[in-house]
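Trainee: Sequence plus predicted model, see below.
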Amino acid sequence: MTNLKGRHALVTGGGRGIGRAIASCLVKAGATVTIVGRNPRQLEQAIMQGDAHAAAVADVTDAQKVQSALQEAVSRYGPIDLMIANAGAAASAPFMKSGPEIFRQMLDVNLLGVTNVAQAVLGSMTERGFGRIIAVASTAGLKGYPYVSAYCAAKHAVVGFVRALALETSRTGITVNAVCPGFTDTDLVAESLERIMAKTNRTRDEALNELVKHNPQGRLIDPSEVAAAVLWLCSEGARSVTGQAIVVAGGEI
């Protein structure tokens, strides 16, 4: 069992889906967990159900608000040891209908949402000689999918950022990695299913088959599986693992 007692973790997008599963997993491993998100109700619910210890409301695309959230978290439980940048969003449209605003939106939330929090914690981690920075990317950061060109571009950028920062921090006691899930059983995927059903008149089972066909195991990934990969990267045993994109996708990549 990984023991994270005494570690302070910050998880963005921690109010639901993969982020909440990660927060819960880290709590069970003994870490003190602060979650960050835009929906106060979801954050409070996670705390009430024991999946986090505290929360801060912030939009990760706003660097100043990220800094404020970080200061709030540090004042409560001390410096951040484990930073999991999970917040993200996906937009679907044919490329010829994807204007600059879609690409900008995808880069803002999926890339800047990672770099903003990384910059907010990196100085303190460097001073203390320890840190784990983990970005929840996607298989879309390693391959292409049709009709999500902006999302794929942003997630590829996240993986590139992780590889670069890992080299910059290689002698500091900090590791920087990405976890790349395939289609995962979350609210985000449920919303994608609804869009597929509305646009194609397919049944839910038909729409689901369209997504799981990418996974050789023929299923959606469970959020707890992504959380388990994050937990390992936070452990002492993963101290030599940095600059990696760990795929959780049933053999898709």
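Mentor: Great, that's in hand.

Trainee: only C-alpha atoms for contact and neighbour calcs from this point on.
Mentor: Fine.

Trainee: now Glu225: how far from Ala87?
Mentor: According to C-alpha to C-alpha, to the nearest Å, Glu225 stands 17 Å off from Ala87.

Trainee: And these two? Which one has more around it.
Mentor: Ala87 (27 against 17; other C-alpha atoms under 10 Å).

Trainee: Skipping adjacent residues, who's closest to the more buried one in space?
Mentor: Excluding the flanking residues, the one nearest Ala87 by C-alpha to C-alpha, 6 or more residues apart in numbering is Gly13, at 4.1 Å.

Trainee: Neighbours of the one you found, how many?
Mentor: 28.

Trainee: dump the residue contacts of it.
Mentor: 19-20, 35-38, 85-88 (C-alpha atoms under 8 Å, 6 or more residues apart in numbering).

Trainee: How much space separates it from Thr169?
Mentor: Taking C-alpha to C-alpha, one finds Gly13 at 25 Å from Thr169.

Trainee: now Glu225
Mentor: 27 Å.

Trainee: what comes into contact with the helix or strand Met83 falls within?
Mentor: If you go by DSSP states H and E, Met83 is part of strand 82-85. Here strand 82-85 makes contact (C-alpha under 8 Å, 6+ apart) with 7-13, 113-114, 117-118, 121, 131-136, 234.

Trainee: Put this next to the previous one:
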Amino acid sequence: MMPGEHKPGPLSGKHALVTGGGRGIGAAIARALLEQGAAVSLLGRNRQTLDAAARELAAVGEVACFAADVADSDAVAAAFAAAARRGTVDILVNNAGQAHSAPFLKTDAQLWREMLSVNLEGTFHCTRAALPGMLEKGWGRVVNIASTAGLTGYAYVSAYCAAKHGVIGLTRALALELATKGVTVNAVCPGYTDTDMVRETVANIVQKTARNPEQARAELTAGNPQKRLIAPEEVAGAVVWLCLPQSSAMNGQAIAVAGGEIM
């Protein structure tokens, strides 16, 4: 397929924007949406990372990149205005996020604000930017990439858990508000996934404890009954399903992709 050529599929004619789309789960989601026929815009802070991802994805479908920090409302507004020149954003995947660990009493105000600004406020800013176009068309899909940390508690990541619980609350409230408008809002909640973020977590455990990398990974996967990390493509599969036209009855859900950790 030549760059820019649309691949026929159930999402043909739809424009999807994926935040944090340059790597990991975001890049896997972008690829899966392209494979279903959508045109995809990638949004992230690092333009070089986005461009590298776009080069890989160009053989699959139509991709464009827009640089912005999701925590900056003005930057988000400008990026969405630029992306809208490709057409209304029909599908928004709020994937951008960060995770830092610290005991609660070592979680200072700066770390607290950082976790909420990226993980929760970024979701708010991007949804606010995308929603008017969806409402005008009477069709839209918002999928928030939360975490199992939005459904349960984990020690030493209180700020991250609070932010992701907030994403779940926002998902449920907005789903009810938009239920008759043709726009659905759902969350996908991955467990520990094989991404750079988890590899950084493993390195952090190794640095701060006497564990080796294998022991650190085993600690992270212990809560997953399948005893493994989730693949980014498995998260992407859940996201794409929620975006399909026939998934219009799925609304306000928080779906755990975690091997049975959360039931």
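Mentor: Ah, there it is. If you're wondering where the values come from, they're calculated on a predicted model, not measured in any experiment.

Trainee: TM-score for the pair, please.
Mentor: With the length set by TM-score structural alignment, normalised by the length of structure 1, the two chains reach a TM-score of 0.98; 252 aligned residues with a C-alpha RMSD of 1.1 Å.

Trainee: ok, the equivalent of Asp196 of structure 2 over in structure 1 - contacts?
Mentor: Using TM-score structural alignment, the equivalent of Asp196 of structure 2 in structure 1 is Asp187. Going by C-alpha under 8 Å, 6+ apart, Asp187 of structure 1 touches 16-17.

Trainee: try 10 Å
Mentor: 16-18, 193 (C-alpha atoms under 10 Å, 6 or more residues apart in numbering).

Trainee: State the distance from it to Gly19 of structure 1.
Mentor: 12 Å.

Trainee: For the residue of structure 2 most remote from its centre, which residues are in contact?
Mentor: The outermost residue of structure 2 relative to its centre, with distances by C-alpha atoms, centre = their mean, is Ala210 at 32.5 Å. By C-alpha under 10 Å, 6+ apart, Ala210 of structure 2 lies in contact with Ala216.

Trainee: Just give me the match in structure 1 for it.
Mentor: In structure 1, Ala210 of structure 2 lands on Asn201 (TM-score structural alignment).

Trainee: same thing with Tyr156 of structure 2?
Mentor: Aligned partner of Tyr156 of structure 2 by TM-score structural alignment: Tyr147.

Trainee: Count residues in the vicinity of that match, would you?
Mentor: Neighbours of Tyr147 of structure 1 using other C-alpha under 10 Å come to 16.

Trainee: go on, Gly17 of structure 1?
Mentor: 19.

Trainee: ok, now how distant is the corresponding residue of structure 2 for it from Arg199 of structure 2?
Mentor: For Gly17 of structure 1, the aligned position in structure 2 is Gly24, judged by TM-score structural alignment. Per C-alpha to C-alpha, Gly24 of structure 2 is found 11 Å from Arg199 of structure 2.

Trainee: Would you map the strands across structure 2?
Mentor: Per DSSP state E, structure 2 carries strands over the ranges 15-19, 39-44, 63-67, 91-94, 140-145, 183-190, 254-257.

Trainee: Could you dump the ones you listed into CSV and include mean neighbour count and distance to Ala53 of structure 2?
Mentor: As requested, the strands of structure 2 are exported to CSV (neighbours: other C-alpha atoms under 10 Å; distance: least, C-alpha to C-alpha, whole Å):
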stretch, mean neighbour count, distance to Ala53 of structure 2
strand 15-19, 28, 12
strand 39-44, 27, 9
strand 63-67, 22, 9
strand 91-94, 28, 16
strand 140-145, 28, 19
strand 183-190, 26, 22
strand 254-257, 23, 24
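
Trainee: Make CSV from these and add distance to Arg217 of structure 2 to it.
Mentor: CSV is the format used below for the strands of structure 2 (distance: least, C-alpha to C-alpha, whole Å):
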stretch, distance to Arg217 of structure 2
strand 15-19, 27
strand 39-44, 27
strand 63-67, 32
strand 91-94, 26
strand 140-145, 22
strand 183-190, 16
strand 254-257, 18
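
Trainee: which one of these lies closest to Leu57 of structure 2?
Mentor: strand 63-67 (7.0 Å; C-alpha to C-alpha).

Trainee: on average, how far is the closest one from the matching bit in structure 1?
Mentor: Following superposition, strand 63-67 of structure 2 is found to deviate from structure 1 by 0.4 Å on average (mean C-alpha distance after the TM-score superposition for structure 1).

Trainee: okay, and that strand goes to which residues in structure 1?
Mentor: The aligned range for strand 63-67 of structure 2 is 53-57, by TM-score structural alignment.

Trainee: before we move on, what about stretch 173-184 of structure 2?
Mentor: Counting by TM-score structural alignment, stretch 173-184 of structure 2 corresponds to 164-175 in structure 1.

Trainee: try stretch 131-146 of structure 2
Mentor: Stretch 131-146 of structure 2 maps onto residues 122-137 of structure 1, going by TM-score structural alignment.

Trainee: ditto for stretch 90-106 of structure 2
Mentor: By TM-score structural alignment, stretch 90-106 of structure 2 lines up with residues 81-97 in structure 1.

Trainee: distance between the matching stretch and the chain's centre?
Mentor: Distance, stretch centre to chain centre, for stretch 81-97 of structure 1: 9 Å (C-alpha atoms, centre = their mean, to the nearest Å).

Trainee: With stretch 140-156 of structure 2 instead?
Mentor: 9 Å.

Trainee: what comes up buried for the helix ranked longest in structure 2?
Mentor: In structure 2, with assignment by DSSP state H, the single longest helix is helix 158-177. Judged by neighbour count (16 or more other C-alpha atoms under 10 Å), helix 158-177 of structure 2 contains these buried residues: 158-172, 174-175.
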